[in-house]
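Student: A predicted structure for the sequence below; I have some questions about it.
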Amino acid sequence: MKLAIDAMGGDHAPQEIVKGAIQAAKTYSDLKITLVGDQTKIEPMLNSHPQFEILHTTEKIEATDSPVKAVRKKKDASMVLAIHAVKEGRADAAISAGNTGALMAAGLFGVGRIKGIDRPALAPTFPTVKKNEGFLFLDVGSNMDAKPEHLLQYAIMGSIYTEKVLNKPKPRIGLLNVGEEPGKGNELSKAAYSLLKDAPLNFVGNVESRELLQGAADVVVCDGFSGNLVLKAIEGSAMSFFSLIKEELTSSFFSKVLAGLLYPKLKGIKNTMDYAAYGGACLFGLAAPVIKAHGSSNAHATYTTIQQARLLVEKNVVNTIEETILEKRDQWAK
C-alpha cells in the first residue's frame, strides 16, 4: 500500500508528521510512504528508512492562504503534490494536516468528485462518552449552503463508511436539528428529514446537539455551516473544561494531592475524549481517499490517521460509495 503524506502541513510539521509515519511503517511492513516536503528537514529524521521516499519541495500552503488561489498559484506546494501522487496512481491515498479549504480545493481539482455526488463533505469521527465508540459527523465546513439532496448523499456515504470501516452494521443515521420531533427546524431540515425517512437507511430521526456526545447516532448529517459551529463549540468547550479542571486541581497543596489520587481516572477521561484516537476527517465525495488530519496533530494523531487511510483503501470505500450512489440514487431520491 502506498500513501502520500504532506509532511509540511500542520502546527507541528514536519517533526510530528514524520514521527507518526515512522511509527506506522514499523507497524505495517507492506506500507510505502512518500513524504512530500523539504528534504533537508525530513531526511535527517528518517535514517534511510527503506519504506520511505521523499518528494522534495520547499513550497507549502499556509493556514492564512486563500484556499482556491493558493492551490492554483502554488502548484508545487507539498499538499498539492501529495494529491497529484494519488491522481497519477503513485499513491493510494493522501493525507495532510494543512489548510482544510485548500485540501478540499486540491482534491476537487486533482482527483475530482465521485459520480453522483454533488458536493463533497468533510467528515471527522467524534468521540462519545462511551469508550472506544464515536460517531461520524458530516459536513463540518466543506459546503456551507447545502440542499436536502446533499444531506441524503452525506447519509449514504457516512452509512457505507461506518459499516465498512468502523464495523457497525446498520448504522443509526441522525439529522442534526433543534428538536427531536418531526417537523422541527428550517426548510432544509424539514426537506432533508423527508428524504432520509423514505430512504433505505436506518434513520433514527432528529438529533439535538446536546445528544451528540452521548452517542445518539452513529452518523449525524447537517449542512457545513451548522456542523462547523458545533465542531468549534465542542472543541472550545473541551479545552475550557480541561483547563478549568487543571486550574482547580493545582490551586492548593490539598488540591494537588487530590489530583495525584484522581490522575488515573482523569487520564482515562482524557483518553476517551481524545480526537487523536479517531484519525482525521475524511473528504467524502472525492474520487480517491483524501484525509484531513487535525491541524495540531502530533505523532500519535498522524499514526491513527495513517491507520484510517489504510482501512479506506483496504475496504475499497470510495468505489463502494460510487457504486451504491449510481445504483441506488434514483430509488433513494424518491
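Tutor: On my side now, so go ahead. Numbers count the residues shown, from 1 in each chain.
Student: C-alpha only now, for contacts and for neighbours.
Tutor: OK.
Student: packing partners for the helix or strand where Met239 lies?
Tutor: Element membership of Met239, judged by DSSP states H and E, is helix 224-249. Applying 3 or more C-alpha pairs under 8 Å, 6 or more residues apart in numbering; DSSP states H and E, one finds that helix 224-249 contacts strand 134-138, helix 253-272.
Student: out of these, flag the one nearest Thr305.
Tutor: Evaluated over the helices and strands packed on helix 224-249, closeness to Thr305 peaks at strand 134-138, with 14.6 Å, by C-alpha to C-alpha.
Student: and the angle from that closest one to helix 224-249?
Tutor: 140 degrees (axes from the mean of the first three to the mean of the last three C-alpha atoms, to 10 degrees).
Student: and here is the other one:
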Amino acid sequence: MGGDRDAETVLAGVTIALAHRPDTSFLLFGDSEEITPLLEKFPTLKAVSEVHHCDVAIDMDMKPSQALRHGRKTSSMWQAIDAVNTGKADGAVSAGNTGALMAMSKVILKTLNGIERPAIAAIWPTMKGETVLLDMGATIGGSAEQYFQFAVMGDAYARIIFGLESPRICLLNIGVEEMKGTDSVKQAAELLTASSLNFCGYVEGDGIFQGGVDVVVTDGFTGNVALKTAEGVAKMMSAYLKQVLRSSVFARIGYLFARGGIGALRERMNPDNANGGMFLGLNGVVVKSHGGASPEGIASAVELAIEVAANKMSDKIAVELDEMEEELLASQE
C-alpha cells in the first residue's frame, strides 16, 4: 500500500480494476488501522479483500540493501511478494520504492532458469499504437547474452499484451548501420539474427515513437534515461500548448473549436493509461506502479498484473528460453 499518494488513492484504483475484472479477489498488505476504515468507502472491494496488517513500511528513499535489512519478512512489500511465492496470490502490485521492490522480488521469487538479470518492461505509446521497451532501470550495461534474454522476455510479453504472433524486435542503438554500437549490442544482434525471433535490426531513439517496432531492447540505464526524457518532452509540450492557448483572445476562441481534439490528444498521452512496469524474468508476477499514479493509473497496473498472471507469462518465457537455447546450440554445431 506504499507510494507517493495515500492509501485511499490505491483503494480507489483497485476498485476500478475490480469493476473491470469482477472475478478477482485481493490481499491488501499494510497498516490495518488505516486500511480497514477506508475500505468502508469501497464496499465492493471490501467484499473480496483480506487485509493483512504489517508494522513495517519501506520508505521511498530507502536503499535496496537497507530495505532488505529493515523489511525482511516484516514489511508490507516483502509479505506481498512472498504471497506470490507461496501461491496465496497470483501477482503483486506496488507503488512503492522501485529498487527495494526489485531487490526483494529477486531474493524471494528468484530469477527463471537461464535469466541472468530481471528487466523492467514498460508500454510506450507510439504513432501507430504501442510498443514494449525494456529494460527501464533494473540494469546498468549488459552483455550480449543479457540483451538476448531481454529480447526473449519482451517477445513473450508482447505476445500476451498485444496478441501478436511474431512481435518485431529491435535493439536500441545510435544508428541503424551494422557497424554502429557497443560490442555487446553488436554481438547481441548476431545472436538475435541467428534465432527464430522476428529481429528487425537496430532502431534509434526517434524511431521508438514511429510505431515500426513492437519490442525495443536496451539496458536499464539507457532505457531509464529515454523514459525520463520522453516524460520531460511530454510535459514541455503540454506547457507550450497551454501557453499558446492562453496567449490571446483569438487563441482562446480557437480552443473552443479544438477542445474535442485536444481532449483526445490529452487522453492518448495520459501516462495513467500505460501505468505499470512489469518485472520480467522472475518466478512470479510483480508489477511496479508509478508512485504518484492516480486511481486510474493504479487500476491500469492492477489489470496488467491480472492479465499477465492469467496468461502464465513466466511459464511462457521459460519455455521460449529453452527453445532459443536449443536453437543457438544447434546453430553452433
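Tutor: Thanks, I have it. On a predicted model such as this, the values are computed, not experimentally measured, just so you know.
Student: coming back round to it: turn the helices and strands packed on helix 224-249 of structure 1 into JSON lines, including mean neighbour count and distance to Glu53 of structure 1.
Tutor: Converted to JSON lines, those look like this (neighbours: other C-alpha atoms under 10 Å; distance: least, C-alpha to C-alpha, whole Å):
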{"stretch": "strand 134-138", "mean neighbour count": "27", "distance to Glu53 of structure 1": "33"}
{"stretch": "helix 253-272", "mean neighbour count": "13", "distance to Glu53 of structure 1": "33"}
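Student: distance to Asn228 of structure 1 for these - can I get that in JSON lines?
Tutor: What follows is these, written out as JSON lines (distance: least, C-alpha to C-alpha, whole Å):
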{"stretch": "strand 134-138", "distance to Asn228 of structure 1": "9"}
{"stretch": "helix 253-272", "distance to Asn228 of structure 1": "22"}
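Student: now for Thr34 of structure 1, how many residues are close by?
Tutor: Thr34 of structure 1 has 23 neighbours, counted by other C-alpha atoms under 10 Å.
Student: what residue of structure 2 matches up with it?
Tutor: The alignment partner of Thr34 of structure 1 in structure 2, by TM-score structural alignment, is Leu27.
Student: secondary structure class for that match?
Tutor: The local conformation at Leu27 of structure 2, judged by DSSP: H, G, I helix; E, B strand; the rest coil, is strand.
Student: how about the nearest residue to it, chain neighbours excluded?
Tutor: In space, and not counting its chain neighbours, Leu27 of structure 2 is closest to Glu50: 4.9 Å by C-alpha to C-alpha, 6 or more residues apart in numbering.
Student: doesn't that neighbour lie inside a strand?
Tutor: Yes. Counting by three-state DSSP, Glu50 of structure 2 falls inside a strand.
Student: what residue of structure 1 matches up with it?
Tutor: Match for Glu50 of structure 2 (TM-score structural alignment): Glu53.
Student: likewise for Met136 of structure 2?
Tutor: Under the alignment (TM-score structural alignment), Met136 of structure 2 maps onto Val140 of structure 1.
Student: report how many residues lie close to the alignment partner in structure 1 of Arg117 of structure 2.
Tutor: Aligning on TM-score structural alignment places Arg117 of structure 2 opposite Arg119 in structure 1. Residues near Arg119 of structure 1, counting by other C-alpha under 10 Å, number 20.
Student: Arg119 of structure 1: what's it in contact with?
Tutor: Going by C-alpha atoms under 8 Å, 6 or more residues apart in numbering, Arg119 of structure 1 touches Arg113, Asn143, His150, Gly285.
Student: can I assume the second one is in contact with Ala105?
Tutor: Read it as Asn143 of structure 1. No. Taking contacts as C-alpha atoms under 8 Å, Asn143 of structure 1 lies outside contact range of Ala105: 11.9 Å.
Student: what about the match of Met136 of structure 2, which SS state?
Tutor: Per three-state DSSP, Val140 of structure 1 ends up coil.
Student: got a list of what it touches?
Tutor: Neighbouring residues of Val140 of structure 1 by C-alpha under 8 Å, 6+ apart: 121-124, 222-229, 231.
Student: ok, the most centrally placed residue in structure 2 - contacts?
Tutor: For structure 2, the residue nearest the mean C-alpha position is Gly277 (1.4 Å; C-alpha atoms, centre = their mean). For Gly277 of structure 2, the contacting residues are Ile120, Ala121, Ala122, Ile123, Val287, Lys288, Ser289, Ala301, by C-alpha under 8 Å, 6+ apart.
Student: that one pairs with which position in structure 1?
Tutor: Using TM-score structural alignment, the partner of Gly277 of structure 2 in structure 1 is Ala281.
Student: the closest residue to that match other than its chain neighbours: neighbour count?
Tutor: If the residues on either side of it in the chain are set aside, Ala281 of structure 1 comes closest to Pro124, at 3.8 Å by C-alpha to C-alpha, 6+ apart. Here the number of neighbours of Pro124 of structure 1 (other C-alpha under 10 Å) works out to 25.
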